[in-house]
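**Q** Turn this into a model:
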Amino acid sequence: MYKADIVYSPMILAREFVRHENARMSDFSTSETDRPLILQIGANNVTDLLRMCEMVQPYVDGIGLNCGCPIKDQVREGIGAALMSKKDLVADMISAVKKKFGDKLTMEIKIRVHPDVNETLEFVKCAEDAGVDFITVHGRTKDTRSSVACDFEKIKLVKQHARVPIVANGDCRSLEDAYRIAKLTGCDGVMAVRGVLYNPGMFAGHVKTPWGAVERFWDLSTNYGLPFRLIQHHLSCMLDGQLLKELHIQLNEANSLAELLDFFDEKFILKRQGEEGFGEAIDVPYRESKVAGESHCSLSTEAPSIPVATVH
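**A** As a prediction, this is how the structure comes out:
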């Protein structure tokens, strides 16, 4: 509906997933319509990666080995961005997955660039030789702050040397950004993370989250049991800048799912699955008259289609 070609799960730690049933129950759920889906995995050894792949293979279209997460706790465990200095280990993990599953499981890696881009090119070549299907490249190093602009020239250089499809990642907050980044880098696709967190309709040309996406999120999150605080956080992000400050504070101060749902039903017209017009509204439908000065707008575009990917 919102024109993302691929969605990703949050990063799930393979070590915990393969060892603990509670982790499997709480960290991963999906449905037949949740496709195509790349399951993003945090792993630092072949054994855990293969075991996790065996468990999830029937339910996903591919797995993504995260080699870019800069969170210090993960790096200390040899996960995420720690793998950027271990290209041989990454190659071993890619090779093991492709040897076992072949074309049954697409293998992607998500990386960051190195301070010396030549090291990134060597890393990419090593991954390609091991059989990786495509690579997502974030244009910052593991130590670069998010406030520093993404280095699209390095991503462009990677694309020029790569033999597999390359997806550009970083600083994509609108559909306009996606086309600009695609043109700058020549990449085969563009990934958005924070952009779609704040606006799931971004790739469909909406400049703000359409209300229909809020209704659909409520429906999916309650049906599949997303924890309350995650529901609250996502709704807070999706409606950032669309609500009066007082209402946004009330949303964030709710202390239970029932309280949050009551708040939405009291302040807005929140349709349920099966009701006429469910998931179709664009502007926030207040139960009381809209306050002057609020802006609720959407944008449609007929720009040429490019492959895009979002974090799920």
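**Q** C-alpha from now on. contacts and neighbour counts both.
**A** Will do.
**Q** Helices of this structure, residue ranges please.
**A** Secondary structure of the chain (DSSP state H): helices located at 14-19, 21-27, 46-56, 72-76, 87-101, 117-130, 152-161, 175-185, 194-198, 211-223, 228-238, 245-253, 257-267.
**Q** could you dump the ones you listed to a markdown table with mean neighbour count and distance to Gly274?
**A** What follows is those, written out as a markdown table (neighbours: other Cα atoms under 10 Å; distance: least, Cα to Cα, whole Å):
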| stretch | mean neighbour count | distance to Gly274 |
| --- | --- | --- |
| helix 14-19 | 19 | 36 |
| helix 21-27 | 13 | 28 |
| helix 46-56 | 18 | 31 |
| helix 72-76 | 14 | 43 |
| helix 87-101 | 19 | 40 |
| helix 117-130 | 19 | 47 |
| helix 152-161 | 20 | 45 |
| helix 175-185 | 18 | 30 |
| helix 194-198 | 21 | 26 |
| helix 211-223 | 17 | 11 |
| helix 228-238 | 17 | 21 |
| helix 245-253 | 13 | 25 |
| helix 257-267 | 14 | 17 |
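**Q** nearest to Tyr2, of the ones you listed?
**A** Judged by Cα to Cα, the one of the helices of the chain that comes nearest to Tyr2 is helix 211-223, at 8.9 Å.
**Q** Please give the structure of this sequence too, so both can be compared:
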Amino acid sequence: MEATGSLPRTDIMKLFSACSRPLNVCAPMVRYSKLPFRELVRRYNCDIVYTPMILADVFASSNYARECEFSTNWLDDPVVIQFAASNGVDLANAAELAAPYVSGIDINCGCPQKWAIHEKIGSHLMSDPETVRDMIRTTKARVDVPCSIKIRIHKDLRETEEFVKRALSVGVDFITVHGRTKKQKSSEPINLDGIKLVKETSTVPVIANGDVFTKEDADELVKATGVNGTMSARGILENPALYAGHTVTPWECIETYVDLALSYGTNAFIFHHHLMYMMENVMSNAERRTFNSLTSIPSILEYLEDNYDLDISKRRRSSVLA
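**A** Alright, predicted model coming up:
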């Protein structure tokens, strides 16, 4: 963690109650929801931004892991740090270290990858509500920031209802629900009834996740389920400006990302992949093949300068003068 001491942070629970509209949320995305991207989406009407999923036991035991996995600053607010854990002690140990720098601690109960299930984290926890309840209870006893869970739905929605009730019984502060089971592919439609059930069961704010690619998608999801906010993953990765109403990524947004990524020292792999996602719909197949073959930051910048008139030096001069 780059910051030291503690940072003033927005009270997320007050944000839920004070905001007159549903909140816009950027999902936790492995590798991608790092500090430069979090700063970018905030400039386009994103209210809450999550870190990537972080392994709680590694975070708690390794200073090197903390430095690599979580960087923050004064502008990174409100930020929710998402941990993957298999027990309450590991989660609480990690949460205690992160709490001075975040607005919330989130428990990942949704990652469907086989390795995560093998480690008894992520979506494995959807079949172990007692462990989740213990993690919430143990963590809330040791930190004074909100504790949330990000869940999926069960094939039998009665299990989802019971899962939510158990989390509520130990004081979970808010819930994010991905409207698919752990076995469903992202190409399958989300279960609106499942999300609506979570909202109707819950006595705390609920955020809906799944198939939010445009502002209209977010509005329709709220209308159909009554949730307090929507979360986007694939959609906001492709178009970081979607919550500002843009249907495709505006060029200004791409320029801003390049500037931020270079300023924060983003590695070439993540830098390249973010731009690949953002420019997916503006490049021809031939352009895409060429761009996707680039392997270094200088070659990427040269391509953007030659083909899209990118001029970061000019942009930075303009920012200073402004």
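**Q** returning to what we had before: with distance to Gln40 of structure 1 as added columns, please give the helices of structure 1 in CSV.
**A** Output for those, formatted as CSV (distance: least, Cα to Cα, whole Å):
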stretch, distance to Gln40 of structure 1
helix 14-19, 10
helix 21-27, 11
helix 46-56, 11
helix 72-76, 14
helix 87-101, 14
helix 117-130, 17
helix 152-161, 21
helix 175-185, 22
helix 194-198, 16
helix 211-223, 20
helix 228-238, 18
helix 245-253, 28
helix 257-267, 28
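**Q** In structure 1, which residue range corresponds to stretch 79-92 of structure 2?
**A** Using TM-score structural alignment, stretch 79-92 of structure 2 corresponds to residues 37-50 of structure 1.
**Q** Which stretch among the helices of structure 1 approaches Arg145 of structure 1 most closely?
**A** Taking the helices of structure 1 one by one with Cα to Cα, helix 72-76 is closest: 13.3 Å.
**Q** thinking again about what came up before, how about the helices of structure 1, which one is nearest Asp143 of structure 1?
**A** Within the helices of structure 1, the stretch nearest Asp143 of structure 1 is helix 72-76; the backing value is 10.3 Å (Cα to Cα).
**Q** what's the neighbour count on Ser147 of structure 1?
**A** 7 (other Cα atoms under 10 Å).
**Q** Just give me the match in structure 2 for it.
**A** So Ser147 of structure 1 corresponds to Ser187, using TM-score structural alignment.
**Q** now do Glu128 of structure 1
**A** Using TM-score structural alignment, the partner of Glu128 of structure 1 in structure 2 is Leu168.
**Q** got the contact list for that match?
**A** Neighbour list for Leu168 of structure 2: Ser202, Thr203 [criterion: Cα atoms under 8 Å, 6 or more residues apart in numbering].
**Q** Go again with 6 Å.
**A** Applying Cα atoms under 6 Å, 6 or more residues apart in numbering to Leu168 of structure 2 gives no contacts.
**Q** that older thread, nearest to Ala4 of structure 1, out of the helices of structure 1?
**A** That would be, of these and by Cα to Cα, helix 194-198, which comes in at 9.8 Å.
**Q** quick one: the closest one aligns where in structure 2?
**A** So helix 194-198 of structure 1 sits over residues 234-238 in structure 2, by TM-score structural alignment.
**Q** now stretch 272-288 of structure 2: which residue numbers in structure 1?
**A** Using TM-score structural alignment, stretch 272-288 of structure 2 pairs with 232-248 in structure 1.
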